[in-house]
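In: Got a sequence here, can you build the structure:
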Amino acid sequence: MLNFLRKYSRHWVIAVIIGAIVVVFIFWGIGGFKSPQAQEIAWVYDQPISMATYVQYLTILEKKTRFRRELREEDYKALREQAPDNLIRLTLLTETAKRWGLTVSDAEVRAAILQDPDFHNQGAFDPRLYDQFVGKGRLRQFDKADFERWVRLQLLAAKVVEAVTAFAKVSEAELQEFHRVARETVQVDFLVVSPEAFLSRVHPSETELKEYYDKHQDEFRTPEKVKVHYVVCRAEDFRSQVKLTSKDLEDYVSEHRRTLVRPQSIRAREIFLAFPPKAGAAERQMLEKKAQELKLQALRGEDFAQLAQAHSQDAATAKRGGDLGVVKRGQKPPAWEKVAFALEPGQIGLASTDKGLHLIRLEDIKESAPLPEAEAKAWAKEKLSEARSRDLAREEAKRLAAEMAATSFTATVQKHQLTSTETPFFSQTEPVPGLGEVRAFAEEAFRLRPREVGLAEIPQGTAILQLLDRKPAGQLTLAQARERVQQAVARQKAQTLAAEEAEKLLARLRRGEPLARVAAQAALPLRDSGPFTRVQGFLNQPLAEAITTTAFQLSEKQPYPDKPVFWQGKYYLLAFRNRRAPAPEEFQKDRDTLARRLLEEKRRLLLEAWLTEEWQRARVRKAKHLAESGKEE
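Out: Below you'll find the model as predicted:
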């Protein structure tokens, strides 16, 4: 054990862990199983983990997670997918605790429960919340003893984690290097060579079209399609039948108090640059250049409000200096919110939506806060009414589906004067005509046999559908796929021409030709990245890792890279402008936070390494159905 810990507590490469640093709490992951007949899910140290143990683990964890917040279908799926491996890890830790002679006292279990914020009300432990969680009476899902046994196992595991990670240390030299790598900035000029600029030069021959088609026939297949007719039992039609009592509302508020909050909101200003109608790549590129120039002006100290008044194409907000007022989550497009809600006050970000580019300056953040009692009950009434009306719609759909199975779909529709909709043929990835993109509906439609009736949960309620016809997947001929083949060959050839042009331009730069002259002669705009860190990434694009990495390799002695950088279908030519190291006073300001983050990361890596080695030592074997599902994923 000591040799292992000494081996893994040295030689940490700082640059590897720059970025989002996460402390992994491995115990509360949750998962599912696909074969309820199986008696064991895995063997650890040649001892089985029974299905009964797994189900109890899953039941408690789902209950605990649901007690903290509302869970969507995808949340349950994610929780269940992780459960088998997390239960195995928990077993590795608790068995190790037994070997090391570690124990957990009853007092420690009580203290952990008393400190659990899920059972707190106004900052103090509330026994009513705890009783509500463990349940009362014959219908409870598990009792207090079961839950407290699992708490004990968690605490045992935590003691092993503490022992394993205690060897993680952070030196002053590591901290300084970490800070330098995280805070150092670089600034480059750059040119972009886009394949789209070469499309007009490409004229594929018949031979090239046939060669491409023969090599890529899988790209030109028609997917399987189905046709159905369906009836929707709409939840809103059952609202009037829902009756709620004061106790219903009180119970809901009590159970969901942690989720009954006002959403986070921000105050922001924006400079909006609209995409011209049918804007091509060149026009979008020019607009992006303008946005970056405005961003640089703002970062250099020019008044953002005045820039918005002069340049924003949203007349309503431009006259207010781009002031958007208060923006709550869910009010703006996802791409806009992803950028805006990630900013700190005073920071500026660039978002791209279907309408154009949005240069956003965050003014203020208002964090989420608990809803007042009256609003909480109003919310509870809405959510309960929605859920119960959906339940009623589902039950009615089941009744109608049973009647259709006994008679026929058409006869039942006519008897009850229902509205039936027949779809054209659609594939599993296409929107369902009349319903849009509803995955559950499409999956059920493709599962059905001819004339079979099925049910699918959709946003409006529950749909009853019957398969009418099915078209198998097929292969398009070259004549049928000609336009698509032409586009594919043209894109391929244009990509090659763009790569060749980028190489030629870079060669000129490396021979010493002035950057401005090369850019002008190639009719390419010369752009400035502005300073950025490794974490921020080139043009504030954290995913542009190739460009960011290349930029930080440049210097005054080596101002150009060895080759163009390919990113998002285009070739980037970088030219070094300057580099700035963080000031010593910045290090002192950030030191404590960095020390904590680096230590947490070292502990995480140390624990991962230990778990990997212990997994092998314990000869972990998963049940066949779990091993196969893992391969599929």
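In: C-alpha from now on. contacts and neighbour counts both.
Out: Fine.
In: show me where the stretch 201-350 of the chain has strands.
Out: Here the stretch 201-350 of the chain has its strands, by DSSP state E, counting those that start in this stretch, at 221-222, 225-234, 261-262, 265-274, 323-328, 348-352.
In: what's the closest of the ones you listed to Phe67?
Out: strand 261-262 (15.1 Å; Cα to Cα).
In: And for Phe446, the neighbour number?
Out: 17 (other Cα atoms under 10 Å).
In: C-terminal to the helix or strand that contains Ala456, which secondary structure element comes first?
Out: Secondary structure assignment for Ala456, by DSSP states H and E: strand 453-458. With elements assigned by DSSP H and E, the helix or strand that comes after strand 453-458 is strand 461-471.
In: So for that following strand, what gets flagged as buried?
Out: 461-468, 470 (16 or more other Cα atoms under 10 Å).
In: before we move on, the earlier item: helices and strands around the strand holding Ala456, which ones?
Out: Helices and strands touching strand 453-458, by 3 or more Cα pairs under 8 Å, 6 or more residues apart in numbering; DSSP states H and E, are helix 373-406, helix 439-447, strand 461-471.
In: which stretch among the ones you listed comes nearest Gln553?
Out: Per Cα to Cα, nearest to Gln553 of the helices and strands packed on strand 453-458: helix 439-447, 45.6 Å.
In: how about this one, so we can line them up?
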Amino acid sequence: MAILEKIRNRTVFLIVIIGLALFAFVISDVISSRGGGMNHPTEIGKVNGKEISTESFRFQVENLLRSVGGNATTMQAVNRVWDENVRNIVLNQQFEKLGLSVEKDQILSVLSKNQAIAQNPEFQNEFGVFDASKFVNYIAMLKSSNPALYEQWRMQEEGIVEMAKQQTYFNLIRSGLGVTQAEAEMAYHQENDKADIKYVTLQYSSIADSTINVSDKDIKAYIKKHEKEFEREAYRNIQYVVVNETASEQDKQAIKDELVALLQPSIVYNSKTKSNDTISGFAKTNRVADFVAKNSQLPYDSLFVGKSQLPVAFADTLFALPKGAIYGPYEDAGYYKISRMIDKQANGSVEASHILIAYQGSQAANPNTSLTKEQAKAKAEELLAKAKVKGADFAALAKENSDDPSASIRGGDLGFFQRGMMVKPFEDFAFSNPIGYMGVVETDFGFHVIKITNKAEAVKLATIAQKIEASDATTNELFTKVTRFEMDANEDVKNFGAVASKSELSVLRADNLNANDEYIIGLGNNRQIVQWAFTKDTKVGEIKRFQTPTGYVVAQLTKKAEKGISTTEEAAPFVKPILIRQKKAELLAEKMKGASLEEIASANKTQVQSANALTMNNPIIIGVGREPKVVGTAFGLKSGQVSKPIEGENGVYVVEVSSTQPATALSEYKAFAQSIENLRTGRASQEVYNALLKASDIEDNRSSIY
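Out: The predicted model follows:
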């Protein structure tokens, strides 16, 4: 009460302060937009000195977002367009150095392999073969008659040229990746030579990690020796609390009460008749569709539905309701609902399977579709005859022949459907024929071989629904809570967690955020927080409140790390286990000195063990695990020779070769040469590009603009 009294007494003062704060905010924003604060570069980036225009980049991002139709976030589109631009520049710079170009005949060669173009009758000769001259004439006509379409083709042509250059470039590289006879022979022996060994091992696990001392000096020395491995991009760490605007128990009860009240008649004053009218409630109204439209946040569905289409948790109860009966309120998918059984329909739900045969010009046709309408019909009737044979496997026929993409997974099974869900010819056939009946039906998609597999009852339900959401009172209360927390946290920035605990809020962490990230663990996509964390003026310890679609986030920046080499603290979790193992290996190796395995085993109170039929390609010691260094060393020893201590993956080993069984020499090693060549050429493109990318000088300004 004392606080409220002070606020009342200082109302005018607060208004002035708030006004000044808003003025300062507006002025700072104006200054920032004129060059203060963050400097926004004029280009999105540079690759080896070549600029990527921001304007062009934005255009590409917008085009991509339109083409994917909401299936990607802005940052996903930005990152994809960025990768494409960088790749094109890096590779084109190589093409220019080599003098690579693409001639007209190469473009036409690529087009001839494009099914959508090559199989278009407009570009074929009288024999049905792609005619390049017809296509060239078509493009010339477009240039004069349809400039917009011509511009689309020009952009497509640029893509074809780019693809052709890349094919030529990578083919040149692959042509230099041949395999020598010696390499093929070596591969054969690595796979087939065998060795039997005896060994003594002391496992790393025999020494407790806690007994090994690894100092910061050790870690720094390791980092210095392996600097390339510890290069990292700039990152930020944050901690934050989330306050979601969720409905309270009182809010939920109020929503349910409001729904229940709709079941009963209501009295409404009629201004025309100057009297009260009684409006039927949901339980008795004859104008169900109008009632739902007026009183529900979800639309009325006039279709009959099968049991499988009802909410799983309530399907049995809802499906069993007699006509006119009411069920609810019940909670489903974020809504409170009350449902009323309107009607039931015997055999109102049909289960069927189909085999779709598309033809040229049908809606299901694709570039590979070659059948005419007559041929498709004949094929469908042929498949119908096969399906009718006793014992025929309809699903197998669908998988082998159907042009429905889902056939390979579901074997043509469409599940249950109701009227209004299929095109009319298909629907009429399915609902007018008995279970087990098969036939051919034509639709705009092609010819369907249909088999009716089951029928079931369908129901029509009317449902009134209200979304479960926080009331204004709850929203105001939550806003007050988050604002109070933000103020308290700003007064004690070093104890963000303790302040959160007092406010009964949980603190979450998000570490290693990169400049172009948008996903934050526990929050999902929230680009604005990442941008704030990377803004030059945001200081470590700074706290800021953000509004989200579901409530509020109060975040604190806990660490700023710029691009460079990892610090000792950052690298320790990765380096310490390596150094511990190395120090253990040194200690264990000191214990493994002796003239024979038996002497070493006796000194360490262990036993000599054996491993047989080891190969270089599969260096696994049964009972121990993968040990490539140990097996590799064994193949370099002579029979009876004892090795020095070997630092393996699981422990330190001393081995003695009992015997070796070299594989029989072959007259030729073509199969092994081909296998190596396939492996090399298969990964050549990506590995070459990765090497070029690593060697490139790239300036990335995405985070300053998006």
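In: Just the TM-score for the two chains, thanks.
Out: Superposed pair, TM-score by TM-score structural alignment, normalised by the length of the first structure: 0.42. Supporting alignment: 378 aligned residues with a Cα RMSD of 6.7 Å.
In: re the thing from before, save the buried residues of strand 461-471 of the first structure as CSV, and put in distance to Arg399 of the first structure too.
Out: Formatted as CSV, these follow (distance: Cα to Cα, whole Å):
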residue, distance to Arg399 of the first structure
Gly461, 14
Thr462, 12
Ala463, 12
Ile464, 10
Leu465, 13
Gln466, 15
Leu467, 19
Leu468, 21
Arg470, 26
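In: And Gln152 of the second structure, how far from Ile139 of the second structure?
Out: Per Cα to Cα, to the nearest Å, Gln152 of the second structure is found 11 Å from Ile139 of the second structure.
In: Spell out, range by range, the strands that occur in the stretch 551-700 of the second structure.
Out: Under DSSP E, counting those that start in this stretch, the stretch 551-700 of the second structure gives strands at 551-561, 564-565, 609-614, 620-621, 625-626, 646-647, 651-661, 698-700.
In: Most tightly packed of those?
Out: Of the strands of the stretch 551-700 of the second structure, the one with the most neighbours on average (mean count of other Cα atoms under 10 Å) is strand 651-661, at a mean of 21.
In: That strand - contacts with which helices or strands?
Out: strand 194-203, helix 568-591, helix 597-603, helix 628-634, strand 646-647.
In: hang on, isn't Val655 of the second structure packed against Leu202?
Out: No - look at Val655 of the second structure against Leu202 with Cα atoms under 8 Å: they stay out of range, at 12.0 Å.
In: returning to what we had before: who has more neighbours, Gln152 and Ile139 of the second structure?
Out: Between Gln152 of the second structure and Ile139, counted using other Cα under 10 Å, the more crowded position is Ile139 (17 against 10).
In: which one is the more buried one nearest to, not counting chain neighbours?
Out: Tyr150 (7.1 Å; Cα to Cα, 6 or more residues apart in numbering).
In: Counting neighbours, what do you get for the one you found?
Out: Tyr150 of the second structure, neighbours per other Cα under 10 Å, totals 18.
In: Okay, it and Glu157 of the second structure: tell me how far apart.
Out: Distance from Tyr150 of the second structure to Glu157 of the second structure, by Cα to Cα: 10 Å.
In: what residues are up against the residue nearest to Ile139 of the second structure?
Out: 139, 142-143 (Cα atoms under 8 Å, 6 or more residues apart in numbering).
In: Show me which of those is closest to Leu587 of the second structure.
Out: Using Cα to Cα, the contacts of Tyr150 of the second structure come closest to Leu587 of the second structure at Ile139, 76.6 Å.
In: Tell me which stretches of the stretch 251-400 of the second structure form strands.
Out: So, for the stretch 251-400 of the second structure - with DSSP E, counting those that start in this stretch - the strands run 266-270, 275-279, 326-332, 335-357.
In: elements contacting the longest one?
Out: Read that as strand 335-357 of the second structure. helix 249-261, strand 326-332, helix 373-388, helix 394-401, strand 413-418, helix 424-432, strand 446-467.
In: And for the third one?
Out: Here strand 326-332 of the second structure is seen to pack against helix 249-261, strand 335-357 when contacts are counted using 3+ Cα pairs under 8 Å, 6+ apart.
In: count of neighbours near the closest residue to Lys328 of the first structure other than its chain neighbours?
Out: Leaving aside its sequence neighbours, Lys328 of the first structure sits nearest to Ser265 (Cα to Cα, 6+ apart; 4.3 Å). Close neighbours of Ser265 of the first structure, defined as other Cα under 10 Å, add up to 18.
In: So Ser265 of the first structure is in contact with Gly325, correct?
Out: No - with contacts counted by Cα under 8 Å, Ser265 of the first structure stays clear of Gly325, the gap being 10.0 Å.
In: Mind listing what's buried along stretch 158-166 of the second structure?
Out: 160-166.
In: and those residues, which of them are in strands?
Out: Among those, no residue falls in strands (DSSP state E).
In: got the contact list for Thr165 of the first structure?
Out: Thr165 of the first structure neighbours (Cα under 8 Å, 6+ apart): 603-604, 606-607.
In: go with 7 Å
Out: 603, 606-607 (Cα atoms under 7 Å, 6 or more residues apart in numbering).
In: Helices - which of the residues you listed land there?
Out: The members of the contacts of Thr165 of the first structure that map onto helices under DSSP state H are 603, 606-607.
In: Please pick the buried ones from those.
Out: 603, 606-607.
In: what's the burial count for Ser266 of the second structure?
Out: Ser266 of the second structure has 13 neighbours, counted by other Cα under 10 Å.
In: Pretty sure it sits against Thr278.
Out: Yes - between Ser266 of the second structure and Thr278 there is a contact under Cα atoms under 7 Å: 5.7 Å.
In: Just give me the neighbour total for Asn198 of the second structure.
Out: Quick fix: residue 198 of the second structure is Lys, not Asn. For Lys198 of the second structure, using other Cα under 10 Å, the count is 19.
In: give me every residue that touches the closest residue to it other than its chain neighbours.
Out: The shortest distance from Lys198 of the second structure to any non-neighbouring residue, by Cα to Cα, 6+ apart, is to Ser610 (4.2 Å). Residues near Ser610 of the second structure by Cα under 7 Å, 6+ apart: 197-199.
In: Go through the residues you listed and say which is closest to Thr483 of the second structure.
Out: Thr483 of the second structure has its nearest neighbour among those in Tyr199, at 68.2 Å by Cα to Cα.
In: separation between the residue nearest to the closest one when sequence neighbours are not counted and Ala684 of the second structure?
Out: Nearest non-adjacent residue to Tyr199 of the second structure, counting by Cα to Cα, 6+ apart: Val655, 4.2 Å away. Distance, Val655 of the second structure to Ala684 of the second structure, using Cα to Cα: 38 Å.
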